[in-house]
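# Sequence and computational prediction follow.
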Amino acid sequence: MPVQRKVLTLLVLLSSFGITKALAGDDGDPRDPWEGFNRGVFAFNDTADEYLVQPVARGYRKITPAIVDQGIANFFNNIGEIKNMGNDLLQGKGGDVLVDGGRFLINTTVGVVGFFDVASYIGLKRESEDFGQTLAVWGVGSGPYLVLPFLGPSSVRDGFGAGVDSYASVTGSIDPERARYAMSGLDLLQTRASLLGSEGLMSGDKYTFLKDAYLQRREYLINDGQLKDDFGDEDFESFDF
């Protein structure tokens, strides 16, 4: 069974059986009613990362020249423009569809199949859109915070959205299946390698720190960088991060 179908199945099971009270007490974080379950998955992911993923990522970083590493990141970002365009269209962002389409065309041609991010140099800024954000724009609530095996922080809405994005992605249609998994693995490996050393930025309870960071980041993306001013009623455009 493909990974995205497994994710969707897990989300359906969690939602259908109404296990909220069985997994956490009533006095916990209201955003995280499944904290007991989530912490268990988090501990599993953290152990797998420490003993398996991190060593591989360090090896990748050690043998991969910086220009090649950046080129791989650019290549996968360029493929992601197709997802961005689709979700921009579903959200009614016509201008962003044109920008993302222009980025894809320029980087695929002049940027040598996306290896070089030429579009950014000429002022076409990359924005990341996904189906979780689209659902939020359509008014769908995030649902409980959810930590997925191997995939990490998410929510019921965003996990479902990630499954849809994965199912509809360009890499998801690569044949044979072995090549598809190799592409996905390289993408995840490059992403993890880029985060090496970030652990030192965390403070306090690691689980809570990552949960808060994830939820704040998702809110930022859903609102296109527009954050609410706590001292008034006006929105303001925050710094990109």
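That came through, no problem.
# Please count neighbours and contacts with C-alpha atoms only from this point.
Fine.
# in this protein, which residue is closest to the centre?
Geometric centre of the chain, nearest residue: A162, 7.7 Å, by Cα atoms, centre = their mean.
# Give me the buried positions along the helix or strand containing that residue.
Here A162 sits within helix 156-168, counting by DSSP states H and E. For helix 156-168, the buried set under the neighbour-count rule, 16 or more other Cα atoms under 10 Å, comprises 156-167.
# can you check stretch 51-70 too?
Using 16+ other Cα under 10 Å as the test for burial, stretch 51-70 gives 53-54, 56-58, 60-61, 69-70.
# picking that back up, was I right to think the residue nearest to the centre of the chain contacts G132?
Yes - judged on Cα atoms under 8 Å, A162 makes contact with G132 at a distance of 6.7 Å.
# related to what we said a few turns ago, sort out for me which of the buried residues of stretch 51-70 are in helices.
54, 56-58, 60-61, 69-70 (DSSP state H).
# which of these lies closest to F76?
The shortest approach to F76 among those belongs to Q70, at 10.1 Å (Cα to Cα).
# OK, contacts around the closest one?
By Cα atoms under 8 Å, 6 or more residues apart in numbering, Q70 lies in contact with F115.
# Apart from its chain neighbours, what residue comes closest to N84?
Distances taken as Cα to Cα, 6 or more residues apart in numbering place E129 nearest to N84, at 4.8 Å, with adjacent residues excluded.
# host element of the one you found?
Counting by DSSP H and E, there is no helix or strand that carries E129.
# Would you mind giving the secondary structure of the closest residue to D130 other than its chain neighbours?
Spatial nearest neighbour of D130, excluding adjacent residues (Cα to Cα, 6+ apart): N87 at 5.9 Å. Secondary structure state of N87, per DSSP: H, G, I helix; E, B strand; the rest coil, is helix.
# and the comparison structure, right after this:
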Amino acid sequence: MNPVSCVSRRLQLAFLAGLTALLAGCATGPDANPRDPLEPFNRGVYRFNDAVDTAVVKPVATAYVEVTPQPVRTGVNNFFSNLGDLWSTFNALFQLRPKEAGENLMRFSVNTVFGLGGVLDIASEAGIPRTKIDFGQTLGRWGVPSGPYVVLPFLGPSSVRDTGGLVVDLAADPLNQLDNKANRNALWALEVVDIRAGLLGASNVLEEAALDKYSFTRDLYLNRRQSQVDRMIDKGIGIGDGE
């Protein structure tokens, strides 16, 4: 990717994050949930995302599962997970966690060299553990508070901290290094479909179990992210989460 294109993409992401925060601030109400003071705005974005998912993303993911053989889907998931292992390696280093950094780097190396670029998950078969770590978790590890819950257009549940981390995650995505725009966009689309396909079962359970899908999703997301940061602190050197 050329420098101008890279800078332009990062500016677009920063603008999106800033616009989201600005609009969310206007939506704050006196009776807001303490963890979700931006709820009126967030619910509007949630309804938009749900409509897009219902009309486009879920049907495509469902068709993908129905027409694509399981071994192929597994290979696709392994490929993207392998790319994630590389970024998790750097985040483990940022958190001063050499054990997890070494394990993730070993996973990436083994699967890239012996697993056809990551299509085969040789590392898991060899018993090498995976620790998924993103930059939002790294910020939490070093004491950055979560901040208000935020629902991002197309991207879904987040928080102020995790939105900032997401900008870094996207900038560091190895797919961004591809110069061929058509190939890059095709891989991004395939990754989205792969992720959504893996959530089909969970979304069906949510449809059946939750009276208020928005509140259920929000509480599940915030509790899960807090648990992830807490586990990192327990394994680290005692830096608090700041929440």
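That came through fine. Worth saying up front: this structure is predicted, and the values here are computed from it rather than measured.
# Quick check: TM-score for this pair?
The TM-score (TM-score structural alignment, normalised by the length of structure 1) is 0.87; 225 aligned residues with a Cα RMSD of 1.9 Å.
# The helix holding A162 of structure 1 aligns to what range in structure 2?
Mapped onto structure 2 using TM-score structural alignment, helix 156-168 of structure 1 covers residues 160-172.
# and that stretch, how far from the chain's centre?
Chain-centre distance of stretch 160-172 of structure 2: 9 Å, with Cα atoms, centre = their mean, to the nearest Å.
# What lies in contact with it?
10, 13-14, 17, 87, 134-137, 139-140, 144-150, 176.
# now swap in stretch 195-215 of structure 1 and tell me
Stretch 195-215 of structure 1 has contacts (Cα under 8 Å, 6+ apart) with 39, 42, 54, 57-58, 153-154.
# any idea which of those residues is closest to Q91 of structure 1?
The closest of those to Q91 of structure 1 turns out to be S154 (Cα to Cα; 20.7 Å).
# So which residues of structure 1 form helices?
3-16, 20-23, 35-48, 54-63, 66-90, 94-109, 118-121, 131-137, 156-168, 177-194, 206-222.
# counterpart of the fourth one in structure 2, which residues?
Spelled out, that is helix 54-63 of structure 1. The aligned range for helix 54-63 of structure 1 in structure 2 is 58-67, by TM-score structural alignment.
# mean shift of that stretch relative to structure 1?
After superposition onto structure 1, stretch 58-67 of structure 2 sits on average 1.1 Å from its aligned residues (mean Cα distance after the TM-score superposition for structure 1).
# where's the most far-flung residue of structure 2 relative to its centre relative to N82 of structure 2, distance?
No residue in structure 2 sits farther from the centre than P30, which is 30.7 Å out by Cα atoms, centre = their mean. Using Cα to Cα, to the nearest Å, one gets 45 Å for the distance from P30 of structure 2 to N82 of structure 2.
# What of Q228 of structure 2?
Q228 of structure 2 is 20 Å from N82 of structure 2, by Cα to Cα.
# Looking at those two now, which is surrounded by more residues?
Neighbour count, other Cα atoms under 10 Å: between Q228 of structure 2 and N82, N82 has more, with 28 against 16.
# which residues touch the equivalent of that one over in structure 1?
In structure 1, the residue matched to N82 of structure 2 (TM-score structural alignment) is N78. Shown in contact with N78 of structure 1 (Cα under 8 Å, 6+ apart): 103-104, 107-108, 113-114.
# mind running it again at 10 Å?
72, 84, 100, 103-108, 111, 113-117, 126 (Cα atoms under 10 Å, 6 or more residues apart in numbering).
# got it, and G92 of structure 1?
G92 of structure 1 makes contacts with 134, 137, as judged by Cα under 10 Å, 6+ apart.
# Matching S120 of structure 1 against structure 2, which residue comes up?
For S120 of structure 1, the aligned position in structure 2 is occupied by S124, per TM-score structural alignment.
# er, G143 of structure 1 actually
The equivalent of G143 of structure 1 in structure 2 is G147 (alignment by TM-score structural alignment).
# quick one: the residue nearest to its match when sequence neighbours are not counted and P145 of structure 2, what's the gap?
The spatial neighbour of G147 of structure 2 that comes closest, neighbours along the chain excluded (Cα to Cα, 6+ apart), is V160 at 5.3 Å. Note on V160 of structure 2: its distance to P145 of structure 2, by Cα to Cα, is 9 Å.
# now do T112 of structure 2
36 Å.
# again, but for F48 of structure 2
Distance of F48 of structure 2 to P145 of structure 2, computed by Cα to Cα: 27 Å.
# Looking at T112 and P145 of structure 2, which is more packed in?
Neighbour comparison, T112 of structure 2 and P145: the larger count goes to T112, with 20 against 17 (by other Cα under 10 Å).
# Apart from its neighbours in sequence, what residue is nearest the more buried one?
What sits nearest to T112 of structure 2 in space, not counting adjacent residues and going by Cα to Cα, 6+ apart, is G118, at 4.8 Å.
# Wait, that neighbour touches N77, no?
Yes - taking Cα atoms under 10 Å as the definition, G118 of structure 2 is a contact partner of N77 at 9.2 Å.
# Among those two, which residue is more densely surrounded?
Using other Cα under 10 Å, the more surrounded residue of G118 of structure 2 and N77 is G118, with 25 against 21.
# OK, contacts around that one?
75-83, 107-112.
# same question, K125 of structure 1
K125 of structure 1 is in contact with 96, 99-100, 103, 119, counting by Cα under 10 Å, 6+ apart.
# Repeat that for D85 of structure 2.
91, 101, 103-109, 130-133.
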